[in-house]
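**Student:** mind folding the following:
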Amino acid sequence: MTDGDTHDKAETIKDRLLIVDDEVDFLRLLKRSLAKDLDCEVLTASSGESALQMLEEEPVDVVLVDMKMPGMDGLEFLERLRMRHPWVTAIMMTAHGCVELAVQAMRQGAYDFISKPFDHETLVFTLHKALERNRLLRENVRLQRRSRGEGVFQNIVGASPAMRRVFDAVQMVASSDLTVLITGESGTGKDLVAQAIHNLSARSHGPFVAVNCPTVPENILESELFGYKKGAFTHATQNKIGLFQEAHRGTLFLDEIGDISPAIQTKLLRVLQEKAIKPLGDTKTIKVDVRVVASTNRDLQEKIRAGEFREDLYYRLNVVPIEMPPLRRRREDIPLLCDHFLKKHCAELRRPCKTISPELMEIFLRRDWEGNVRELENTVMRGILFAPGEEIRPEHVGFASEHRSCLVFDDGSLQNLPYKEAKEAVLQRFHRLYLENLLAANGGNVTQAAKRCGLERQALQQILRRFGIQAEKFRRPGPKTD
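**Tutor:** Below you'll find the predicted structure:
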């Protein structure tokens, strides 16, 4: 369950403020004084690490965090907060005279900052504004969820907590003109998220221009992005408008930006800073009104450490990060995705409607899907083409050997059930078998089990409750650590 889900269910729940500071006495004093003036629950954490752990376990609306802390400082905490909980409003506390750090924090997504020592009334006023902002964002998300189709948001299929967080982030950022960096493995649907941001923005009537950076040679990419004047180089027989100009008053999507050369990085940084381009061979700059959305499947911070990507460009692009989860971290979406692909591709390929056999669905649920959603879609398409009847079985998509190794359905009890009932039975068996084995392997430790299976602790607890599985039954003798 996401933070938004919790608040949707109970609008009477008080807002929550989390204060993060390494000075314990200061925390106690601030908690007492703010509890009197703010109609909200006040929580405290004495380090960035403990604050992040707290955020994983319970929803928080506003975070008030000190910039200077041992270990994880305020800026690192802010970066991780925005990656995991983009809907949480952050206010930074800075020492007097640290305006540059405060400005950097604002660029990285902080809502506001306040200097120490601060006036109590000013602090209360700032927090009131932040809490009100978060209520408006939450209400907007709630209304958007009501209007969504069943498991489909802007052509993106998913109902898992991981995908709901993505949908929430898209909805929140779409109304702004902030630059967005979408990260995730190949095949996770980063291009669909970029299109959704454009469709929901005020620029939706303008052009959406996409360029796959690695597919364009470096010597051509510059002229493609910025254009050129006649005579700028050999064979430049006429003026050419670049993609930035084509995307004027719209959105430019730079797909797989982690693969561009250092020379292009430098010129792109200049465009993002100055909001203007200079075509090759031209002496004048041209102002452009473009919202940039970029994506990458690379670890850009690792590339920065290796000297392969400019750090200043990274922070220009990473104003709002959105992380696309791999399919193995959202397995509960696989049946929904299969239904979607069956409807879509049976119609496109002019084939009768088909279904996924229970045996094949169980294999789908167990696979790691290195190619993610794209690989699943290609597999379903292959099944539509090669299955002679209405049902797609493991052998129709080359998974016969995996079927023989599967023990979940050896009893043949699902063969005579209708498709929907069989699919539900498959899911029930999968969840129970998977979760019980997971808990047994981790001695009933929910936190450890969540890390191992790639879910958040709160999400795993929700699934365990849904299927009536008690972690205590799997705990080994010894002191409790969970």
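**Student:** use CA for all of it now, contacts and neighbours both
**Tutor:** OK.
**Student:** what about stretch 406-421, start to end distance?
**Tutor:** 20 Å (Cα to Cα, to the nearest Å).
**Student:** to clarify, my last question referred to stretch 368-376.
**Tutor:** One end of stretch 368-376 sits 10 Å from the other (Cα to Cα).
**Student:** again, but for stretch 345-364
**Tutor:** One end of stretch 345-364 to the other measures 18 Å (Cα to Cα).
**Student:** repeat that for stretch 293-302.
**Tutor:** One end of stretch 293-302 sits 21 Å from the other (Cα to Cα).
**Student:** hmm, Arg165 and Phe153 touching each other?
**Tutor:** No. Contact criterion Cα atoms under 8 Å: Phe153 and Arg165 do not qualify, at 11.9 Å.
**Student:** more crowded one of the two?
**Tutor:** Comparing Phe153 with Arg165 by neighbour count (other Cα atoms under 10 Å), the higher total belongs to Arg165, at 23 against 19.
**Student:** state the distance from Ile135 to Asp8.
**Tutor:** That one is not Ile; residue 135 is Arg. According to Cα to Cα, Arg135 and Asp8 sit 11 Å apart.
**Student:** same question, Gly307
**Tutor:** For Gly307, the distance to Asp8 - Cα to Cα - is 45 Å.
**Student:** second input sequence below; structure requested for side-by-side comparison:
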Amino acid sequence: MLGNKVSTAAASTAGIAGPVFDDPVSRRLSAEIERVAGASVHVLVLGETGVGKELVARQIHQLSARRQRPFIAVNCAALSENLFESELFGHEKGAFTGALSATTGWFEAADGGTLFLDEIGELAPAMQAKLLRVIQQREVTRVGARVSRPIDVRLVTATNVDLAKAITAGRFREDLYYRIKVATLKVPPLRDRPGDILALARHFVGLHGPGAAIAFSPEAEAALLDHDWPGNIRELENVVQAALVGHRGGRIEQADLSLGVRDDGGAAPERAAPGGLQQVLDDLLARETADLFNAVQKQLVLRALDHAGGNQVHAAAFLGITRNVLRTLMQRYDLLPGGKRG
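**Tutor:** All right, here's what the predicted structure looks like:
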């Protein structure tokens, strides 16, 4: 089955039970989520990469009447066209070479609950047509089967793609668009909800820290608030994890934060340049950080997977290694599906 973001466990985007709603902008989003959750309609969640769209989907599920039933998350960008039907709709034994037993698809697995299709804007047109039919008919036919199976699934989809432009360009079906956007939620980028930044940072310290109380210095807090967060919540989590590797003395200082630096004109922060990375590594080596190699290598794998949206082939390409080598590293650091992220 899928080798990417599919689970009924905690959200892989950030690992929190629910979104953090400290900022007034986020509180308004929270009210919208609560309103939408009570109506059993399909929901389209829009937002930049890393803003926490899956967390919003999980919150919708938890606040709905379906909360006792499964929540299944699928990364559409990781679905190949050849395996699309088998993954989503299931297959019967002998349906194709390698089908040694009957397998339940993700629609059936989510029956009675919620199916979250992330990055739906990445689906190929042929896959969109097959998905549309299932939504319309409310039934699935396993590959190799002759009988359809009724399903009762609430669909929550998400994308960072402008679907209106994709429709105009012929890349996305208009009829599917109107099927999935009965209700729409827009998740603001982290830079537009600064009141969440420190609350999220403290949460990630608790999530990934050693257990002992670790605080941010005033200078570190100011740096977090000043950063523009182009990678949103996902970037913030990674920054905190990296800071936990290098900090000393029970407090995270500004120097522990691997952030881009603003220029004198106050422009948006730049991505860390190789020289900046060298400085970070020099600092870590100077501190004689325990097990530094494995800690840095694990973070590098995590960052590549995040940037690739969980797609192992793309993540391996980012790192300049083969997928087999990447999977070996993922196994070493317990990052394979079903394992822990971080």
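**Student:** quick check: TM-score for this pair?
**Tutor:** Scored against TM-score structural alignment, normalised by the length of the second structure, the superposed chains reach a TM-score of 0.69; 251 aligned residues with a Cα RMSD of 2.1 Å.
**Student:** just to revisit the earlier point, Gly307 and Asp8 of the first structure - which one has more neighbours?
**Tutor:** More neighbours surround Asp8 than the other of Gly307 of the first structure and Asp8, with 17 against 11 (other Cα under 10 Å).
**Student:** tell me the SS of the more buried one?
**Tutor:** helix (DSSP: H, G, I helix; E, B strand; the rest coil).
**Student:** which ones are touching the residue opposite Leu200 of the second structure in the first structure once aligned?
**Tutor:** Counting by TM-score structural alignment, Leu200 of the second structure corresponds to Leu337 in the first structure. Leu337 of the first structure makes contacts with 157-158, as judged by Cα atoms under 8 Å, 6 or more residues apart in numbering.
**Student:** at 7 Å what do you get?
**Tutor:** Leu337 of the first structure makes contact with Val157, according to Cα atoms under 7 Å, 6 or more residues apart in numbering.
**Student:** ditto for the one 5 residues further on
**Tutor:** For Leu342 of the first structure, the residues meeting the contact criterion (Cα under 7 Å, 6+ apart) are 354, 380.
**Student:** mean shift between the strand or helix carrying Leu244 of the second structure and the first structure?
**Tutor:** Assigned by DSSP states H and E, Leu244 of the second structure belongs to helix 232-246. Mean deviation of helix 232-246 of the second structure relative to the first structure after superposition (mean Cα distance after the TM-score superposition for the first structure): 1.1 Å.
**Student:** so where do the helices sit in the second structure?
**Tutor:** Taking DSSP state H as the test, the helices found in the second structure are 24-37, 53-62, 84-89, 106-109, 125-137, 163-168, 174-180, 197-208, 218-226, 232-246, 274-286, 292-307, 312-319, 323-332.
**Student:** to Ala145 of the second structure, which of those helices lies closest?
**Tutor:** Of all those, helix 84-89 sits nearest to Ala145 of the second structure, with 10.5 Å by Cα to Cα.
**Student:** which residue numbers in the second structure does stretch 285-304 of the first structure align to?
**Tutor:** When the second structure is aligned by TM-score structural alignment, the counterpart of stretch 285-304 of the first structure is residues 148-167.
**Student:** next, the buried residues of that stretch.
**Tutor:** 151, 153-161, 163 (16 or more other Cα atoms under 10 Å).
**Student:** chain neighbours aside, what residue packs nearest to the residue nearest the centre of the first structure?
**Tutor:** Per Cα atoms, centre = their mean, the C-alpha nearest to the average position across the first structure is that of Glu323, at 3.1 Å. Spatially, and ignoring its direct neighbours in sequence, Glu323 of the first structure is nearest to Thr183 (4.9 Å; Cα to Cα, 6 or more residues apart in numbering).
**Student:** the residue of the second structure most remote from its centre: what's it in contact with?
**Tutor:** Distance from the centre of the second structure peaks at Arg146, with 35.3 Å (Cα atoms, centre = their mean). Taking Cα under 7 Å, 6+ apart, we find Arg146 of the second structure in contact with no residue.
**Student:** please apply the same query to the one 4 residues further on.
**Tutor:** For Pro150 of the second structure, the contacting residues are 138-140, taking Cα under 7 Å, 6+ apart as the criterion.
**Student:** list the ones among these that the first structure also has?
**Tutor:** Compared against the first structure with both residues aligned by TM-score structural alignment, their matches' Cα atoms under 7 Å, these retain 138-140.
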